[in-house]
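[1] Kindly generate the corresponding structure for this input.
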Amino acid sequence: MLSALTALSAALLPAHAAADEHIVGGSPVSVSDHPWVVALASRDRYGEARSGQFCGGALVGPDTVVTAAHCVSPEVLGRNADDPGDLTVIAGRDDLGRDAGREVAVREVRINPGYDPATNAGDLAVLTLTESLPADDAIRVAGAGHPGYTPGTEALVHGWGDTTGSGGYENLLRAAGVRMLADDDCARAYEAVGGGFDAESMVCAAAPQGGQDACQGDSGGPLVAAGALVGLVSWGNGCGDPAYPGVYTRGSLIAELLDQEGRVSD
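    Next comes the predicted model:
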């Protein structure tokens, strides 16, 4: 998995190698079982291949999707977030090569005011859709103290794309099994990497022996544990390297921002 900063340069690659992070070592899953998993797409920016997908997101309310802030940066989206352009959320589509499900335009993008692109802290954006999706498809967000954050808890990270860590993109939605890590363990792993680990806005997860992780193209995709959204794919170092766990935007930060905006949260 690339750091969010390095991944931004991938926005300039062709559509088949579009930006940010994807699933390594996982298995195909169906959106019928995970209806809150959505794809972010821009055909103007990334072309028709794979429905123009470039990042992931999670449906947390009928008209509300959360994703990583760096997914809607000018470097990745190709425009300022205050003008979403053709930014679209795709729901109900397992295979990005088909036209199942719904494509819903994004009406408004709100980037977390505390987001720091230099350190990846607070890597969160809230998207408001032009049309509502089924309320029952939304996932609840894990607030502070939720059992999903307990170290060792099994979790799933979801996304479309690079299954090898070297540009092996696929059309099918996949999920990889990981375990939640203690904040101290994550802080030690990233002590000398990037901006370091910020426990206030980040959480870590990894497979104990490595080999399963998010990777290029999955940024903004959901990490789910104990039935709730505990994180969004944000950054890391490599894909599936046991020495460097995946770093996610912490779900409790998402819940806090949604509460401030009067939206649905746990």
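[2] drop to CA atoms for contacts and neighbour counts, all remaining ones
    OK.
[3] Just after the helix or strand hosting residue 232, pick out the following helix or strand.
    Taking DSSP states H and E as the definition, residue 232 sits inside strand 228-235. Next along the chain after strand 228-235, taking DSSP H and E as the criterion, comes strand 246-250.
[4] Remind me what that following strand packs against, helices and strands.
    strand 202-206, strand 228-235 (3 or more Cα pairs under 8 Å, 6 or more residues apart in numbering; DSSP states H and E).
[5] Mind listing what's buried along that strand?
    246, 247, 248, 249, 250 (16 or more other Cα atoms under 10 Å).
[6] and what of stretch 127-142?
    Neighbour counts using 16+ other Cα under 10 Å place 127, 128, 129, 133, 137, 138, 139, 140, 141, 142 of stretch 127-142 among the buried residues.
[7] Just put the residues you listed in a markdown table and tack on secondary structure.
    Output for the buried residues of stretch 127-142, formatted as a markdown table (DSSP: H, G, I helix; E, B strand; the rest coil):
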| residue | secondary structure |
| --- | --- |
| 127 | strand |
| 128 | strand |
| 129 | strand |
| 133 | coil |
| 137 | helix |
| 138 | coil |
| 139 | coil |
| 140 | coil |
| 141 | strand |
| 142 | coil |
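[8] Next, the structure of the following sequence, for comparison with the previous one:
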Amino acid sequence: MWCRTRDRSRQAQAPRFALALTSGFGRGPAEMGARGFEVCHHGARFAGSSVKSLKEQCRRENPDTTRESISMSSHTYIVSSGWVLTSLCACLVTPACSSDMDAGEATHPLSAGDAYIIGGADAKSHGLDAIGSLGIEQAATDAAGVIQRRYVPFCGGTLIGKETVVTAKHCIVVARRLLDPGDTLYFAVGPDGNAPERRIEIADFRMAPGDQGGFIGNGRDVGVVHLDEAIEDIAPLSLGDLSDDDLETRFGAIGYGIQDSAGTAGTRKAGTVTLRARRGKVFSHIFGSFEGFIHYTETHDVSRLLEDAPRREDSDDEAWNDYLRRRYDETLLLDGYEAWVGHVAGDVQPCNGDSGSPLVRRAGGELAVYGVVSGGLGSDRMRCDFGGIYATFGPATRAFLEHARSSPPPSVAGP
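    Predicted coordinates for the structure are as follows:
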């Protein structure tokens, strides 16, 4: 996941937390925000020098905040321009200092204790271990005839039962395509998908009913994998239901996918995204108009997006325009089963490898999963851009998931 840079024109929006760049950017201190988090003030600008001095300044700006409620984080990542941000330190004021925390708990995608992971930062907390990755251990014979094995994560997944992991339907399709004799599929636990702390073999798959329509043409893009053994020491996440009341509010996005323009991937990252739409024309939401969609098709490689398109050189302008108009009008979010998120300054950006990873929010003190990454678009600015499409848990999908986690197949449930 990438972090989208905050637009200066939106800096007056609050609440938010302040981030100070202590070195590496070349533009001095900068401020980024996470709209939707309750904090005790609207964020101060810091002349970055050290973690200690930033903490002290944060305390001076927040005299009513206890020492324990100030936390700092530091990490390095590459944004799409190739600039390296180093020693990115965040002064995070615990939401508990807000009198509205209990009443407004649904606006907090993650707890105060998880706050350091906001903005595409490392998500190493073992409290997030229900969110893992799907991987394949592949066997190959080298030139000397020796069988070598390598492990590759390819999608995300979330534990929703002791033996049941929710992911994207298309991840299951990919897994079946990748799997050769001698290969093994796993659900991996831990913040590093390339070197997981634990791997549990996948015994079976199921896919949600409904295979038509939707952004990627896969219908309700949700599936589950059943594990060969139960996970007893990690609490599964509950299932959440989206409603229109959640529009323009923040959720947590967590995944192991591509993090930068260099293609770095495999470690668990997290941040927040804004829920933008639950129905309607996808390209209208993303580009704002048919003209904006046309501009995108004229300035980007859309061969995969428009796979069913007639050959441009064989079509006159009117026929081509009619085709684009149909795609614009007929590419719809599945009402109740898909959502568009992100593309707001400060949001993280789901990308390749994040498929199947969860959309989460903390409510009632526990994390719940509301959907899984399904698809998205790229641009000439970033490999992945414009936010992402999540498959969500409408009535038929939720019924499928409830049944799957309560009734694992006989091969998993045992005698």
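[9] List the TM-score for the superposed pair.
    After superposition, the two chains reach a TM-score (TM-score structural alignment, normalised by the length of the first structure) of 0.74; 231 aligned residues with a Cα RMSD of 3.3 Å.
[10] now the strands: where do they sit in the stretch 251-400 of the second structure?
    269-277, 280-281, 332-333, 338-341, 348-349, 358-363, 366-377, 385-392 (DSSP state E, counting those that start in this stretch).
[11] Now tabulate these in a markdown table and tack on distance to residue 263 of the second structure.
    A markdown table is the format used below for the strands of the stretch 251-400 of the second structure (distance: least, Cα to Cα, whole Å):
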| stretch | distance to residue 263 of the second structure |
| --- | --- |
| strand 269-277 | 14 |
| strand 280-281 | 30 |
| strand 332-333 | 28 |
| strand 338-341 | 22 |
| strand 348-349 | 14 |
| strand 358-363 | 21 |
| strand 366-377 | 16 |
| strand 385-392 | 14 |
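[12] Also compute the angle for the top strand by length along the second structure relative to strand 358-363, please.
    Longest strand of the second structure, by residue count under DSSP state E: strand 147-161. Interaxial angle, strand 147-161 of the second structure versus strand 358-363 (axes from the mean of the first three to the mean of the last three Cα atoms, to 10 degrees): 40 degrees.
[13] Which residue of the first structure lies farthest from its centroid?
    What lies farthest from the middle of the first structure is residue 192; by Cα atoms, centre = their mean that is 23.8 Å.
[14] which one in the second structure is aligned with it?
    Applying TM-score structural alignment, one finds that residue 192 of the first structure aligns to residue 328 in the second structure.
[15] Give me the nearest residue to its match, chain neighbours excluded.
    Spatial nearest neighbour of residue 328 of the second structure, chain neighbours left out: residue 283 (6.0 Å); criterion: Cα to Cα, 6 or more residues apart in numbering.
[16] For the stretch 1-150 of the first structure, just list every one of the strands.
    27-28, 37-41, 53-61, 64-67, 88-91, 102-111, 125-129.
[17] now these in JSON lines, with distance to residue 80 of the first structure?
    As requested, the strands of the stretch 1-150 of the first structure are exported to JSON lines (distance: least, Cα to Cα, whole Å):
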{"stretch": "strand 27-28", "distance to residue 80 of the first structure": "33"}
{"stretch": "strand 37-41", "distance to residue 80 of the first structure": "15"}
{"stretch": "strand 53-61", "distance to residue 80 of the first structure": "16"}
{"stretch": "strand 64-67", "distance to residue 80 of the first structure": "16"}
{"stretch": "strand 88-91", "distance to residue 80 of the first structure": "15"}
{"stretch": "strand 102-111", "distance to residue 80 of the first structure": "10"}
{"stretch": "strand 125-129", "distance to residue 80 of the first structure": "13"}
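[18] So which of those is nearest residue 241 of the first structure?
    Nearest to residue 241 of the first structure, of all the strands of the stretch 1-150 of the first structure, is strand 27-28, at 18.1 Å by Cα to Cα.
[19] Against residue 216 of the second structure, how distant is the counterpart of residue 69 of the first structure in the second structure?
    Counting by TM-score structural alignment, residue 69 of the first structure lines up with residue 169 in the second structure. Relative to residue 216 of the second structure, residue 169 of the second structure is positioned 11 Å away (Cα to Cα, to the nearest Å).
[20] How about residue 295 of the second structure?
    21 Å.
[21] Look at these two and report which has more neighbours.
    residue 216 (17 against 12; other Cα atoms under 10 Å).
[22] hang on, residue 160 of the first structure packs against residue 174?
    Yes: in terms of Cα atoms under 8 Å, residue 160 of the first structure counts as a neighbour of residue 174; the distance is 6.1 Å.
[23] who's more crowded, these two?
    residue 160 (34 against 24).
[24] Quick check: the gap between that one and residue 210 of the first structure.
    Residue 160 of the first structure is 19 Å from residue 210 of the first structure, by Cα to Cα.
[25] swap in residue 40 of the first structure?
    For residue 40 of the first structure, the distance to residue 210 of the first structure - Cα to Cα - is 27 Å.
[26] show me what contacts the closest residue to residue 198 of the first structure other than its chain neighbours?
    Distances taken as Cα to Cα, 6+ apart put residue 121 closest to residue 198 of the first structure, at 6.5 Å, once the chain neighbours are dropped. Taking Cα atoms under 8 Å, 6 or more residues apart in numbering, we find residue 121 of the first structure in contact with 114, 115, 198, 201, 202, 249.
[27] which one in the second structure is aligned with residue 121 of the first structure?
    Here residue 121 of the first structure is matched to residue 219 in the second structure, going by TM-score structural alignment.
[28] do residue 258 of the first structure as well
    For residue 258 of the first structure, the residue aligned by TM-score structural alignment is residue 401.
[29] and what of residue 202 of the first structure?
    By TM-score structural alignment, residue 202 of the first structure lines up with residue 338.
[30] Next up, the contacts around its match.
    Contacts of residue 338 of the second structure by Cα under 8 Å, 6+ apart are 214, 220, 278, 279, 389, 390, 391, 392.
[31] Name the nearest residue to it, ignoring sequence neighbours.
    residue 391 (4.5 Å).
[32] The counterpart of the one you found in the first structure and residue 4 of the first structure, how far apart?
    The alignment partner of residue 391 of the second structure in the first structure, by TM-score structural alignment, is residue 249. Distance, residue 249 of the first structure to residue 4 of the first structure, by Cα to Cα: 12 Å.
[33] what's the most buried one of the helices and strands packed on strand 246-250 of the first structure?
    Burial of these is given as mean neighbour count (mean count of other Cα atoms under 10 Å); strand 228-235 ranks first at a mean of 31.
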